[in-house]
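Peer 1: Model the following, please.
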Amino acid sequence: MKHMVISRTGGGDFSSVQAAVDSIPEGTGGLTVLHIEAGVYYEKLRINKPNLRLIGEGEVRLTYDDYARKPGNEGAPAGTFGSCSTYITGDNIKAENIIFENTAGGSDEVAQAVALYVDADKVAFQNCTFLAAQDTLYLARPKEEKVNRSGRNYFEHCRITGDIDFIFGSATAYFHECEITSLNLGKEINGYITAAATPEDKQTGFVFHKCRLVSDAAEGSVYLGRPWRDYARTVFLDCWLGAHISREGWNDWDKASVWHTVHYGEAGSEGPGAHADKRVGWSKQLRGSELERFTLEAVFGGETDWIS
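Peer 2: Below is the predicted model:
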């Protein structure tokens, strides 16, 4: 196991996270631990090496400010993917005590501005924060747009803030005891928490377990999700839902597939936004044996040692 210290103020092995990642030789088999000292690291970060641990020592903020409408090198808009502050494409990575941020601005001004993009397997986050507005957390491009493995991602005791489709993508992701904060846009509809693009061959998309959904947005103005692709799969289990959650719960995004291939469900919802009897007819209230499909072990195919 190799250890590196990253410090903005000097005294470490590197002054930037990217320099530390770039220094790791290709094909290195062992685990590398990056100890990141407190500070704001303004860098468009590409974590493309596997077998890493990123540990924040104090308040560590990885931040950048690109956005979808920003002109790229050839003058065309950067697009959603180009807006990402941090990209993780290496397998077997764990991040602890880190803030991932995009500071470009609000949805109306800049459109999509992603704080973190992940397209990798066995990537875990503990006590991390993700801050942006539209499209905060991008968990792998849809399968038809890019060859990907729709990897397994895990989030525990994390905080995720955004407004429009701010947890989205094709990965299989499990969120345990996280706080999900919807920003107040001051509109009739203040956003959608999820926009899954689950591949047809995957049984599970996004699972939220014992999470808290909070906001100061108007009552009933935020949807639990809408389907980015036709096989979107998202469930909320034993979660607390604030009053901002719409009684209908889910939005169909004008897709007839919600009646046939989309799988949206809940079980054990509590709080002022929990209205099991008011949900749209194509969503499900999960019971009994149906819940066995959404245990941590079942979601990740019985392989969970990479989380700890």
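
Peer 1: from here on, contacts and neighbour counts on C-alpha atoms
Peer 2: Noted.

Peer 1: Residues contacting the lengthiest strand in the chain, please?
Peer 2: Secondary structure of the chain per DSSP state E: the longest strand is strand 52-64. For strand 52-64, the external contacting residues (CA atoms under 8 Å, 6 or more residues apart in numbering) are 31-44, 85-86, 92-104, 115.

Peer 1: ditto for stretch 204-212
Peer 2: Contacts of stretch 204-212 (CA under 8 Å, 6+ apart): 170-180, 196-198, 232-242, 294, 299.

Peer 1: this one next, for a side-by-side:
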Amino acid sequence: MRRRRFLELAGGGIAGTALTAAVASPAQATPGRTARGAPPFAIVAADGSGDFATIQAAVDAVPAGNTTPVTIAVRPGTYLGQVKVPSSAPFITVAGLGAGPDAVVIADDRANGTLKPDGTPWGTTGSASVTVDGAGFRARNLTFANLFDEAGHPEITSKQAVAVLTRADRVEFDRVRFLGNQDTLYVNSSAAGVVARAYFRFCYVEGDVDFIFGRATAVFDRCRIHSLNRNSSPNGYVTAPSTDVTNPYGLLFHRCMLTSDAPAGTVFLGRPWHPSNDPNAIGQTLIRESWIGAHIGSPAWSDFGTWPWREARLAEYHNRGPGAVPSADRPQLSDADAAANTMTAFLRGADGWRPQSCR
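Peer 2: Down below sits the predicted model:
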């Protein structure tokens, strides 16, 4: 079922609204060059016509300790197998050369409970199709997916299956799709208390349970966040933030669209995740000036085991749509608090970072 869904998306792109049309159809790139016109560091082509046939081989060719931006241009095709961008390889951009983000697909198919050759499970972190530890990483105009087939593996009970795990600082994704079910997008940092920032622009993220989660500071700018219908109650949770108590900025959704095919009122905006029962993981999710579909009910937030959502930092501001009806169970920011919780405030840090794709 999961693979069939992937084929439908790979063939059809993202359809629907003006926003999703923008996500699905960036400008046509010139084959053999990056979208900005500069010669790439390397060209990857699945048919062997480029410098490398796999994404990992191109990443491995970047010199350790690289100090200048390099672009890996990827020709249309599906690239299967895990990809790891190490901390020793910063400033890498992976750019799809297709007409839209559906033309280049980077994917793997393992879950938390999938067994390694030694008989032990991969775990949630190990399940990631793509892991980014290199600072300054950027990706644009492509798709990341985890194709783990939940229905095809009833023997696996730990079904967390990550499409992308980020642990690096100053990472950017521009017109990128993230496809999965549980735990699709893991925005994390290298250690508890370490701040790592990520920026997502005109992206599409889909999943069902906790499918955007972690302790990173992550801004989603005009993205579509799509909750899959898993035909259960509840149908899922959009976010599971684990923001460290020392970090004032967690997950921010700015002018996004939250959509779903699930029945009305069956999906939660999120719940606070405390990894290993860490009491200092006081998660933050802020959804502001966004359109929310009827799949979100009231209350919009959920406890996570024994951890109550009211003790986390979960709030909304000036949202609209059938799933954005204010109530006593839906905390709203004041105008003053909203003015202090902007995209700029979330991302700038001590170094004044402003993502290239945000300019």
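
Peer 1: Of the contacts of strand 52-64 of the first structure, grab the buried ones for ChimeraX.
Peer 2: Filtering the contacts of strand 52-64 of the first structure down to the buried ones (16 or more other CA atoms under 10 Å) takes a single ChimeraX command:
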select :32,33,34,35,36,37,38,39,41,44,85,86,92,93,94,95,96,97,98,99,100,101,102,103,104,115
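
Peer 1: Mind checking which of the contacts of strand 52-64 of the first structure are in helices?
Peer 2: Of the contacts of strand 52-64 of the first structure, none are assigned to helices by DSSP state H.

Peer 1: What about the contacts of strand 52-64 of the first structure, which are in strands?
Peer 2: 32-42, 86, 93-96, 99-102.

Peer 1: For the first structure, just list every one of the helices.
Peer 2: Using DSSP H, helices in the first structure cover 17-22, 79-82, 107-110, 296-299.

Peer 1: Take those helices and write them to TSV, including mean neighbour count.
Peer 2: Listed next are the helices of the first structure as TSV, based on neighbours: other CA atoms under 10 Å:
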stretch	mean neighbour count
helix 17-22	17
helix 79-82	18
helix 107-110	14
helix 296-299	16
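
Peer 1: for those, which one sits closest to residue 3 of the first structure?
Peer 2: Distance to residue 3 of the first structure, taken as CA to CA, is lowest for helix 17-22 among the helices of the first structure, at 10.4 Å.

Peer 1: In the second structure, what stretch matches the closest one?
Peer 2: The aligned range for helix 17-22 of the first structure in the second structure is 55-60, by TM-score structural alignment.

Peer 1: Make a ChimeraX selection of the buried ones in the contacts of stretch 204-212 of the first structure.
Peer 2: Buried residues within these, by 16+ other CA under 10 Å, are selected in ChimeraX with:
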select :170,171,172,173,174,175,176,177,178,179,180,196,197,198,232,233,234,235,236,237,238,239,240,241,242,294,299
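
Peer 1: Report the spatially nearest residue to the spatially most central residue of the first structure, omitting neighbours in sequence.
Peer 2: For the first structure, the residue nearest the mean C-alpha position is residue 137 (3.6 Å; CA atoms, centre = their mean). Counting by CA to CA, 6 or more residues apart in numbering, the nearest residue to residue 137 of the first structure once its immediate chain neighbours are dropped is residue 167, at 4.9 Å.

Peer 1: and the aligned residue in the second structure for residue 192 of the first structure, what does it touch?
Peer 2: The equivalent of residue 192 of the first structure in the second structure is residue 237 (alignment by TM-score structural alignment). With contacts defined as CA under 8 Å, 6+ apart, the neighbours of residue 237 of the second structure are 208-211, 267-271.

Peer 1: what angle sits between the longest strand of the first structure and strand 32-42?
Peer 2: Strand 52-64 of the first structure and strand 32-42 are oriented at 10 degrees to each other (axes from the mean of the first three to the mean of the last three CA atoms, to 10 degrees).

Peer 1: For the residue nearest to residue 137 of the first structure, grab the count of nearby residues.
Peer 2: 24 (other CA atoms under 10 Å).

Peer 1: From what I see, residue 144 of the second structure and residue 179 are in contact.
Peer 2: Yes: the criterion here is CA atoms under 8 Å, and residue 144 of the second structure meets it with residue 179 at 6.3 Å.

Peer 1: any residues in contact with both of the two?
Peer 2: residue 163.

Peer 1: which residues does the residue mapped onto residue 160 of the first structure from the second structure contact?
Peer 2: Correspondence of residue 160 of the first structure to the second structure, assessed by TM-score structural alignment: residue 205. By CA under 8 Å, 6+ apart, the contact set of residue 205 of the second structure is 177-179, 184-185, 223-226.

Peer 1: What sits closest to residue 183 of the first structure if chain neighbours are left out?
Peer 2: residue 163 (5.2 Å).

Peer 1: From residue 180 of the first structure, how far out is the one you found?
Peer 2: For residue 163 of the first structure, the distance to residue 180 of the first structure equals 10 Å [CA to CA, to the nearest Å].

Peer 1: Scan the second structure for its longest helix.
Peer 2: Assigned via DSSP H, the second structure shows its longest helix as helix 2-12.

Peer 1: Next, the angle strand 104-108 makes with it.
Peer 2: Using the same axes, to 10 degrees: helix 2-12 of the second structure against strand 104-108 is 170 degrees.

Peer 1: Tell me which helix or strand comes right after helix 2-12 of the second structure.
Peer 2: Downstream of helix 2-12 of the second structure, the next assigned helix or strand under DSSP states H and E is helix 18-24.

Peer 1: whereabouts in the first structure does that following helix align?
Peer 2: Using TM-score structural alignment, helix 18-24 of the second structure pairs with nothing in the first structure.

Peer 1: just to revisit the earlier point, ok, residues contacting the match of helix 17-22 of the first structure?
Peer 2: 42-44, 51-52, 72, 74, 79, 82-85, 89.

Peer 1: Please repeat the previous calculation with a cut-off of 10 Å.
Peer 2: 41-46, 51-52, 70-74, 79-86, 89, 92-94, 106, 130 (CA atoms under 10 Å, 6 or more residues apart in numbering).

Peer 1: where exactly do the strands run in the stretch 151-300 of the second structure?
Peer 2: For the stretch 151-300 of the second structure, the strands defined by DSSP state E, counting those that start in this stretch cover 164-166, 171-179, 185-187, 197-201, 204-207, 209-214, 217-221, 224-227, 236-241, 251-254, 257-260, 267-270, 284-288, 291-292.

Peer 1: Check the mean deviation of the fifth one from the first structure.
Peer 2: What it means is strand 204-207 of the second structure. Strand 204-207 of the second structure, aligned to the first structure and superposed, deviates on average by 0.3 Å (mean CA distance after the TM-score superposition for the first structure).
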